[in-house]
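S.K.: What shape does this take:
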Amino acid sequence: MRLLDDPHAWVRVTAVRHGRLPARTLVRLLRDRKTFRGALVNPTIPVAVMRRMAEPSG
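M.R.: Prediction:
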């Protein structure tokens, strides 16, 4: 997971989008303002997480 801390933004963005990123790490990245956008396009977002994100916040 060292690539997620790389000083170069393009390396971090590429790492966040990688399809083999562990779900726990991906969920953490979705909660972080700095990595949220990149993590949103990751194809392996758990279905339960996608459903929670789609719910209107009450």
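S.K.: drop to CA atoms for contacts and neighbour counts, all remaining ones
M.R.: Will do.
S.K.: Would you map the helices across this structure?
M.R.: All helices of the chain, identified by DSSP state H, fall at 9-17, 23-30, 36-40, 47-54.
S.K.: got TSV for the ones you listed, with mean neighbour count too?
M.R.: Below are the helices of the chain laid out as TSV (neighbours: other CA atoms under 10 Å):
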stretch	mean neighbour count
helix 9-17	17
helix 23-30	16
helix 36-40	18
helix 47-54	10
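S.K.: Now show me the structure for the sequence below, then we'll compare the two:
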Amino acid sequence: MALLENPVIRWLVAFAYLVVSLLLLIVLGDLPRVDQVVVAITVIFGFLIIPTTLKEFTEQQ
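M.R.: Here you go, the predicted model:
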């Protein structure tokens, strides 16, 4: 848990989520263009939420 208290680590986790999600869903996935846009928006929203969620999680522990 102490590792997640560092903001750099939280953003690295979020960046890893972003890269892996976009790679799997858009590059490797065979989705139509409209679905790719929806997936990209959803993944970017998750990317922005993850650091805050991890911070709140470490504060509760």
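S.K.: Got a TM-score for the pair?
M.R.: TM-score for the superposed chains, counting by TM-score structural alignment, normalised by the length of structure 1: 0.31, backed by 28 aligned residues with a CA RMSD of 3.1 Å.
S.K.: Identify, by residue count, the longest helix of structure 2.
M.R.: helix 33-60.
S.K.: just checking, what packs against it?
M.R.: helix 7-22 (3 or more CA pairs under 8 Å, 6 or more residues apart in numbering; DSSP states H and E).
S.K.: Quick one: list the elements packing against the helix it packs on.
M.R.: Using 3+ CA pairs under 8 Å, 6+ apart: helix 7-22 of structure 2 touches helix 33-60.
S.K.: buried residues in the helix it packs on?
M.R.: Residues of helix 33-60 of structure 2 classed as buried by neighbour count (16 or more other CA atoms under 10 Å): 36, 39-40, 43-44, 47, 50-51, 54.
S.K.: any idea of the angle it forms with helix 7-22?
M.R.: Compare the direction of helix 33-60 of structure 2 with that of helix 7-22 by axes from the mean of the first three to the mean of the last three CA atoms, to 10 degrees and you get 150 degrees.
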